[in-house]
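Participant: With the sequence up front, the predicted model follows.
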Amino acid sequence: MKKLFFLLFAAISAGGIQAQVKQGTIVYERKVNTHRTITSEQMRAMIPEFRISKHILMFSDSISLYKLIPEDEAPDPFAGGGGGGIRMNFSIGGSDGGDLFKNFAQSKSVLSSELAGKNYLIVDSILQQPWKLTNETKKILGYTCLKATRKLTVQVAAPRMMVFGGGNANPVRDTSRPQPREIEVVAWYAQDIISPVGPDSYGQLPGVILQLDSDNGATVFTALEIKKEVDQKLLKEPKKGKTVTAAEFNKMRMDMIQQQMQGGNGSFRIGG
């Protein structure tokens, strides 16, 4: 009788383990509230309230790759179905368009980015994120997700306003220094999907993040579709570009902004 009970318990446990997902492909919608940093009603009338983009996260239990989905490919990312994986073409271009690769076993991240027409690989360490776990739950795409929160200090600069007149755009420069501000990040993660990954740079939770709200709606990531398979051939570390540290890349970017401002050209583009 004891042996029969043990075998039954083992079978149930094995079934539970098999139900857990350790790899997959997730499509997210990122929704940025652009009006949050604009006080001018005239400017708000000219700019859509939300900037929406779609991104794809491919992951195993120890490696992930996060990419922007170009707009012309965004509507049907899982077209084709079957078990053959997702077929897409991706663009590289800065913080919005670059590929973010993470190797959790090596605690290493690599972000491909573009600056002034040159490609860079920003190599950094994956640092532990101090999440506060709670017992609050909600359903997302059929998965029971748990809530986690964390505080984050960000540098916030006032937006640069553009005044239009006479057919030319004349920048009104803001010379104030960015000010630190503490924000709250709320994440909902699925424990049944075992991988410490999430959208963008977020992660380090006991399951994949399916929804994330940064600064009370300023930026919201929401999983739209989940596939329990991943094309392992696509989980590759970016190799195109000069290897730099995050500090080196940020310095180059700030130097370029400074040069643009001193040159009197208020319109400039970095990355995508």
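Facilitator: Arrived safely.
Participant: C-alpha from now on. contacts and neighbour counts both.
Facilitator: Noted.
Participant: all helices of the stretch 1-150 of the chain, in order?
Facilitator: When secondary structure is read from DSSP state H, counting those that start in this stretch, the stretch 1-150 of the chain shows helices at 2-19, 41-46, 94-97.
Participant: and the shortest one, what does it pack onto?
Facilitator: Helix 94-97 makes packing contacts with strand 63-69, strand 108-115 when contacts are defined by 3 or more C-alpha pairs under 8 Å, 6 or more residues apart in numbering; DSSP states H and E.
Participant: could you dump the ones you listed to CSV with mean neighbour count and distance to residue 162?
Facilitator: As requested, the helices and strands packed on helix 94-97 are exported to CSV (neighbours: other C-alpha atoms under 10 Å; distance: least, C-alpha to C-alpha, whole Å):
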stretch, mean neighbour count, distance to residue 162
strand 63-69, 24, 28
strand 108-115, 22, 23
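Participant: Turn those strands into TSV, including distance to residue 226.
Facilitator: TSV is the format used below for those (distance: least, C-alpha to C-alpha, whole Å):
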stretch	distance to residue 226
strand 63-69	14
strand 108-115	23
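Participant: Which among those strands is found nearest to residue 146?
Facilitator: strand 63-69 (21.2 Å; C-alpha to C-alpha).
Participant: Looking at the helices and strands packed on helix 94-97, which is nearest to residue 133?
Facilitator: Here strand 63-69 is closest among the helices and strands packed on helix 94-97 (C-alpha to C-alpha), at 22.7 Å.
Participant: Now do that closest one and strand 108-115, the angle between them.
Facilitator: Here strand 63-69 runs at an angle of 20 degrees relative to strand 108-115 (axes from the mean of the first three to the mean of the last three C-alpha atoms, to 10 degrees).
Participant: Quick check: which helices or strands does strand 63-69 pack against?
Facilitator: Against strand 63-69 (3+ C-alpha pairs under 8 Å, 6+ apart) you get strand 50-59, helix 94-97, strand 100-103.
Participant: I'd like these as CSV, with distance to residue 122 and mean neighbour count appended.
Facilitator: Below are the helices and strands packed on strand 63-69 laid out as CSV (distance: least, C-alpha to C-alpha, whole Å; neighbours: other C-alpha atoms under 10 Å):
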stretch, distance to residue 122, mean neighbour count
strand 50-59, 19, 21
helix 94-97, 11, 18
strand 100-103, 9, 24
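Participant: Can you lay out these as JSON lines showing distance to residue 132?
Facilitator: Formatted as JSON lines, the helices and strands packed on strand 63-69 follow (distance: least, C-alpha to C-alpha, whole Å):
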{"stretch": "strand 50-59", "distance to residue 132": "24"}
{"stretch": "helix 94-97", "distance to residue 132": "27"}
{"stretch": "strand 100-103", "distance to residue 132": "23"}
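Participant: Looking at those, which is nearest to residue 159?
Facilitator: Closest to residue 159 of these is strand 50-59 (C-alpha to C-alpha; 15.9 Å).
Participant: Buried residues, stretch 19-31. List them.
Facilitator: 21-31 (16 or more other C-alpha atoms under 10 Å).
Participant: what's the distance between the nearest residue to residue 147 once chain neighbours are set aside and residue 124?
Facilitator: Nearest residue to residue 147, sequence neighbours excluded (C-alpha to C-alpha, 6 or more residues apart in numbering): residue 188, at 4.6 Å. Distance, residue 188 to residue 124, using C-alpha to C-alpha, to the nearest Å: 25 Å.
Participant: here's the one I want to compare it with:
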Amino acid sequence: MKSVFFKNIVVAVLFISTSVIAQDFQGMAVYQTKTKLDVNFDDSRIPADRVKRIQEMMKNQLEKTYVLTFDKTASIYKEEEKLDQSNGGRGGMRFMMMGGASSGKQYKNILEKRLVKEQEFSGKNFLIVDELTPYAWKMEQETKMIGNNMCFKATAVIKEEKKEALKFGPPSNDEEENKEDKPKEMVDVIITAWYTLDIPVSNGPANYWGLPGLILEVSAGNTQILCTKIVMNPKEKVEISEPKKGKEVTQAEFDEIMKEKMIEMRERFRNERQKNDGGQHFRIRG
């Protein structure tokens, strides 16, 4: 039964490929992303009205829209441009994710298995150049409709560093020291993806790829990604080219740069807390 199911998939891919990939086509897909964070306000001593405002700002930061522009072999994935309507600076309160970095364009080349990402961190521009993450996809037999597209389910398991609950407010010195000395704990994260054979390109949102059709939905840990719009062969074509701006580093090198900066920032906040003698500071840490 299972062999018949996969044989039907292969036949469908071959049939669609001859009619679609034979053309020099380009497509555009819009994705909505949502990430949930476990945040603890218990020890923050923040008034209830401010907690509500902080939660609104967090929602604005964790719910975003991205556009994937793709052809047969490559893609550009970037956040949709919009006016900043957050109230991050109102009332003397700032919202800051410790260690946060701002992402620009992300380029994937499926044939070369190459990933290039623009990243801004601590006032500097970086260009992360690395190999695409290989996913050991397991094809499932479940199907569902996403919009007008029949989608098939696939799952994969990856190792990630365990994320601690985020706390609001300044940590104690003991907490900071324990965190720095504590070894990383790795956990299994199940990725569930839904892809469509209607668009037979081995691509998808963010870092995801490697299936016989465009990935329209992803669930991984606390993050959900859903395609809300697809346009094939738009009148105005977009150039899909590799970004060139920034200092070239690998992902491992960039992670090390961030780690060193985090240690520096923790030390600075610790010194500021001692100087301000109990003044109120707001930040998220995890």
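Facilitator: Ah, there it is. Worth saying up front: this structure is predicted, and the values here are computed from it rather than measured.
Participant: rewinding a little: need the three-state assignment for the residue nearest to residue 147 of the first structure.
Facilitator: The three-state label for residue 188 of the first structure, taken from DSSP: H, G, I helix; E, B strand; the rest coil, comes out as strand.
Participant: Surely it and residue 210 touch.
Facilitator: Yes. In terms of C-alpha atoms under 8 Å, residue 188 of the first structure counts as a neighbour of residue 210; the distance is 5.9 Å.
Participant: so what's in contact with those two at the same time?
Facilitator: residue 145 (C-alpha atoms under 8 Å, 6 or more residues apart in numbering).
Participant: Would you map the helices across the stretch 151-286 of the second structure?
Facilitator: In the stretch 151-286 of the second structure, the helices defined using DSSP H, counting those that start in this stretch lie at 173-181, 251-276.
Participant: Any idea which of those gets closest to residue 124 of the second structure?
Facilitator: Nearest of the helices of the stretch 151-286 of the second structure (C-alpha to C-alpha): helix 251-276, 11.2 Å.
Participant: of the helices and strands packed on strand 63-69 of the first structure, which approaches residue 114 of the first structure most closely?
Facilitator: helix 94-97 (5.0 Å).
Participant: Grab the longest strand from the first structure for me.
Facilitator: Taking DSSP state E as the assignment, the strand of the first structure that covers the most residues is strand 143-156.
Participant: mean deviation (superposed) between it and the second structure, please.
Facilitator: Here the mean offset of strand 143-156 of the first structure against the second structure after fitting is 0.7 Å, by mean C-alpha distance after the TM-score superposition for the first structure.
Participant: In the second structure, what range does that strand match?
Facilitator: Under TM-score structural alignment, strand 143-156 of the first structure corresponds to residues 149-162 of the second structure.
Participant: Please point out which parts of the matching stretch sit buried.
Facilitator: Under 16+ other C-alpha under 10 Å, the buried positions of stretch 149-162 of the second structure are 151-157.
Participant: what residues does it touch?
Facilitator: Outside stretch 149-162 of the second structure, the residues that touch it by C-alpha under 8 Å, 6+ apart are 135-145, 184-198, 216.
Participant: Buried ones among those residues?
Facilitator: 137, 189, 191-198, 216.
Participant: contacting residues around the counterpart of residue 28 of the second structure in the first structure?
Facilitator: Taking TM-score structural alignment for the superposition, residue 28 of the second structure sits opposite residue 25 in the first structure. Contact partners of residue 25 of the first structure, counting by C-alpha under 8 Å, 6+ apart, are 56-59, 226-230.
Participant: Those into CSV, with extra columns for distance to residue 239 of the first structure?
Facilitator: Below are the contacts of residue 25 of the first structure laid out as CSV (distance: C-alpha to C-alpha, whole Å):
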residue, distance to residue 239 of the first structure
56, 19
57, 18
58, 18
59, 18
226, 27
227, 27
228, 27
229, 24
230, 21
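Participant: so which of these comes closest to residue 199 of the first structure?
Facilitator: Using C-alpha to C-alpha, the contacts of residue 25 of the first structure come closest to residue 199 of the first structure at residue 57, 6.9 Å.
Participant: Among the contacts of stretch 149-162 of the second structure, which ones are in strands?
Facilitator: Short answer: the contacts of stretch 149-162 of the second structure in strands (DSSP E) are 138-145, 186-196, 216.
Participant: Not counting sequence-adjacent ones, nearest residue to the residue nearest the centre of the second structure?
Facilitator: The second structure has residue 206 as the residue nearest its centroid, 5.6 Å off, counting by C-alpha atoms, centre = their mean. The shortest distance from residue 206 of the second structure to any non-neighbouring residue, by C-alpha to C-alpha, 6+ apart, is to residue 77 (6.7 Å).
Participant: and if you look at residue 48 of the first structure?
Facilitator: Closest residue to residue 48 of the first structure apart from its sequence neighbours, by C-alpha to C-alpha, 6+ apart: residue 34 at 7.3 Å.
Participant: Likewise for residue 63 of the first structure?
Facilitator: residue 103 (4.7 Å).
Participant: for the residue mapped onto that neighbour from the second structure, what are its contacts?
Facilitator: By TM-score structural alignment, residue 103 of the first structure lines up with residue 109 in the second structure. The neighbours of residue 109 of the second structure, taking C-alpha under 8 Å, 6+ apart as the test, are 73-75, 115.
Participant: can you list the residues you listed in CSV and add distance to residue 63 of the second structure?
Facilitator: Formatted as CSV, the contacts of residue 109 of the second structure follow (distance: C-alpha to C-alpha, whole Å):
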residue, distance to residue 63 of the second structure
73, 28
74, 25
75, 22
115, 24
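Participant: and the residue nearest to residue 206 of the second structure, what pairs with it in the first structure?
Facilitator: Residue 77 of the second structure maps onto residue 66 in the first structure, by TM-score structural alignment.
Participant: if I look at the residue lying closest to residue 32 of the first structure once chain neighbours are set aside, how far off is residue 183 of the first structure?
Facilitator: Nearest non-adjacent residue to residue 32 of the first structure, counting by C-alpha to C-alpha, 6+ apart: residue 219, 4.5 Å away. Residue 219 of the first structure sits 12 Å away from residue 183 of the first structure, going by C-alpha to C-alpha.
Participant: again with residue 9 of the first structure
Facilitator: Distance from residue 9 of the first structure to residue 183 of the first structure, by C-alpha to C-alpha: 46 Å.
Participant: Kindly report the same for residue 28 of the first structure.
Facilitator: 22 Å.
Participant: And residue 220 of the first structure, by the same measure?
Facilitator: The spacing between residue 220 of the first structure and residue 183 of the first structure, counted by C-alpha to C-alpha, is 13 Å.
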